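Visitor: my questions concern the predicted model and sequence given below.
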Amino acid sequence: MKYIGAVMLLSIGMQAQAQFGVIQDKDGYTNVREGAGISRKIADKVQDGEVVYTWEQEGEWCNINYHRKNEIESGFVHRSRIKMINTFEKIKVRQQTETNVVFQQDSVTVMFTTRPFVEKDHQVHHGKSEEGFSFVEKIDGNDFYGCDGGLPTREYNTFTIQIGNRAVVVPEKAIRDLYQPNPELTEVFYDRKNDRLYITASNSDGAGGYEVLFRFDHGVYTKRAIYYGF
């Protein structure tokens, strides 16, 4: 428990500066600039509704990460164009342990459990580094998140989401390559105006640490975003 507490304190400190946001711009997109300032060169554009990961601010400008063609890019966006995920309605934690958690508020319920990772239940492919060291390269044929070369110890098990009378399905592809989940570092937010649910988590720790966001629009899973906040 002392270890979990230390991880939580570290994550809380990082989240004070780094967090998920969503682009909100009536023009349908906003410009990404190379530096903090209206005079800086436009490097790219991000679409309205796109999920980004924000770092420190420089004046009125946010340093962000965003996805482009399976790569993580960075740049600066004016803070008025980003709605921070944690400013939406936060769904309260009702039960929580090291292995599972229940969130519930009004018509929204989110529950998930985790389980031990059992190597014999998976196809684990090992690679070798240039120095000749063996490492875990793929699990079940996929790249994976949560470990830096070693085997994971835990994985997601069940996910249950209810919004009103709608049972929301979390597809296997959304969670199957994600390991070392942290129920204690998971939060749920609901954008009632747009009927959009967000689940965010800081999973694993150290070199294997990652930040993940799941998004559900009108009761349907639509996307996930993964960044490296550690």
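Guide: Done, it's in.

Visitor: switch to C-alpha atoms for all contacts and neighbour counts from now on
Guide: Fine.

Visitor: what residues does the lengthiest helix in the chain touch?
Guide: Using DSSP state H, we find that the single longest helix of the chain is helix 2-15. Residues from elsewhere that reach helix 2-15 (C-alpha atoms under 8 Å, 6 or more residues apart in numbering): Glu184, Leu185, Ser202, Asp205, Gly229, Phe230.

Visitor: can you check stretch 195-204 too?
Guide: Under C-alpha under 8 Å, 6+ apart, the answer for stretch 195-204 is 11, 85, 146-147, 179-183, 185-191, 209-219.

Visitor: now, these that are in strands?
Guide: Judged by DSSP state E, the subset of the contacts of stretch 195-204 located in strands is 186-191, 210-217.

Visitor: buried subset of the residues you listed, written for PyMOL?
Guide: The buried residues among the ones in strands among the contacts of stretch 195-204 can be selected in PyMOL (16 or more other C-alpha atoms under 10 Å) with this line:
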select buried, resi 186+187+188+189+190+210+211+212+213+214+215+216
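
Visitor: okay if I get the ones in strands among the contacts of stretch 195-204 as CSV plus distance to Asp25?
Guide: Listed next are these as CSV, based on distance: C-alpha to C-alpha, whole Å:
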residue, distance to Asp25
Thr186, 28
Glu187, 25
Val188, 23
Phe189, 20
Tyr190, 19
Asp191, 16
Tyr210, 27
Glu211, 24
Val212, 23
Leu213, 21
Phe214, 21
Arg215, 19
Phe216, 20
Asp217, 18
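
Visitor: presented hereafter is structure B, for comparison with structure A:
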Amino acid sequence: MKKLYLIGLTLLFSASAASNTFYNYDISGYGIINDSDGHVNLRKLPDLKSKIIDKIDNGTLVYCYNEGGRVDDFCYSQTKKGLGYIHTSRILVLEDKFKYKALSSLHVLYNKKNKIYIRYNENNYTSICINDRLNCISQEKIKNIKNININSHVAYFDKKSGNIYLTASNGTDGNTHNIVWTIKPDNSITQWVYTFDF
């Protein structure tokens, strides 16, 4: 009886754990790798027997192309290590979006704890700062970024890591230039730029 109870609890936990993964979503979007092995396999084809291109560590941000890219339980995934297929049950959906308001030459994205200030001139950045307006993304990282749609910014908060992810694009249908900034709790900021032709 105890064994059946434990099996039932395990199945219930597995079902609830998968509920916020791309396994149950048909939308495209950013997600965080979450696998009991500590990493997930990036595969060449949507098949568990397919060649492994690379291993993607837990906590890594990836983009899941479900619409037009999903095959069975795999989604075509954009990662810093390249494109490939990842099982959808291993990607947690980023759902905690910041709210947004636009002012003259300034956009603010905010949640209960954080604010992101994006200043621009026409369609070029002048500054991107977090919270106190002193912790800013360096000018080196934003000065050559042109033609980004200033209205395309979306920010997410990952409660587990405490990371903020700020995204933007200059996309048209089928061809997008994307930027992701990761702001960690220690205020370090990294930038990921990628182009995708679908």
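Guide: In hand now; what should we look at? Because the structure is a prediction, the values reported are computed rather than measured.

Visitor: TM-score of the superposed pair?
Guide: The TM-score (TM-score structural alignment, normalised by the length of the second structure) is 0.73; 169 aligned residues with a C-alpha RMSD of 2.6 Å.

Visitor: okay, the contacts of helix 2-15 of the first structure in JSON lines with neighbour count and distance to Arg166 of the first structure next?
Guide: Formatted as JSON lines, the contacts of helix 2-15 of the first structure follow (neighbours: other C-alpha atoms under 10 Å; distance: C-alpha to C-alpha, whole Å):
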{"residue": "Glu184", "neighbour count": "20", "distance to Arg166 of the first structure": "26"}
{"residue": "Leu185", "neighbour count": "17", "distance to Arg166 of the first structure": "26"}
{"residue": "Ser202", "neighbour count": "27", "distance to Arg166 of the first structure": "27"}
{"residue": "Asp205", "neighbour count": "20", "distance to Arg166 of the first structure": "34"}
{"residue": "Gly229", "neighbour count": "20", "distance to Arg166 of the first structure": "33"}
{"residue": "Phe230", "neighbour count": "18", "distance to Arg166 of the first structure": "35"}
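
Visitor: make a markdown table out of the residues you listed and add distance to Val108 of the first structure.
Guide: Listed next are the contacts of helix 2-15 of the first structure as a markdown table, based on distance: C-alpha to C-alpha, whole Å:
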| residue | distance to Val108 of the first structure |
| --- | --- |
| Glu184 | 19 |
| Leu185 | 19 |
| Ser202 | 21 |
| Asp205 | 29 |
| Gly229 | 28 |
| Phe230 | 30 |
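
Visitor: pick the one among these closest to Lys90 of the first structure.
Guide: Lys90 of the first structure lies nearest to Leu185 out of those, by C-alpha to C-alpha, at 13.7 Å.

Visitor: what segments of the first structure are helices?
Guide: Remark: helices assigned in the first structure by DSSP H are 2-15, 172-175.

Visitor: and the ones you listed: which comes nearest Tyr156 of the first structure?
Guide: Of the helices of the first structure, nearest to Tyr156 of the first structure by C-alpha to C-alpha is helix 172-175, at 6.7 Å.

Visitor: state the span of the second structure onto which the closest one is aligned.
Guide: Aligned by TM-score structural alignment, helix 172-175 of the first structure corresponds to residues 139-142 of the second structure.

Visitor: neighbouring contacts of that stretch?
Guide: Residues contacting stretch 139-142 of the second structure (C-alpha under 8 Å, 6+ apart): Tyr125, Thr126, Ser127, Gln191.

Visitor: please repeat the previous calculation with a cut-off of 7 Å.
Guide: Tyr125 (C-alpha atoms under 7 Å, 6 or more residues apart in numbering).

Visitor: likewise for stretch 96-106 of the second structure?
Guide: Here stretch 96-106 of the second structure makes contact (C-alpha under 7 Å, 6+ apart) with 107-111, 117-121, 155-157.

Visitor: much appreciated, bye for now.
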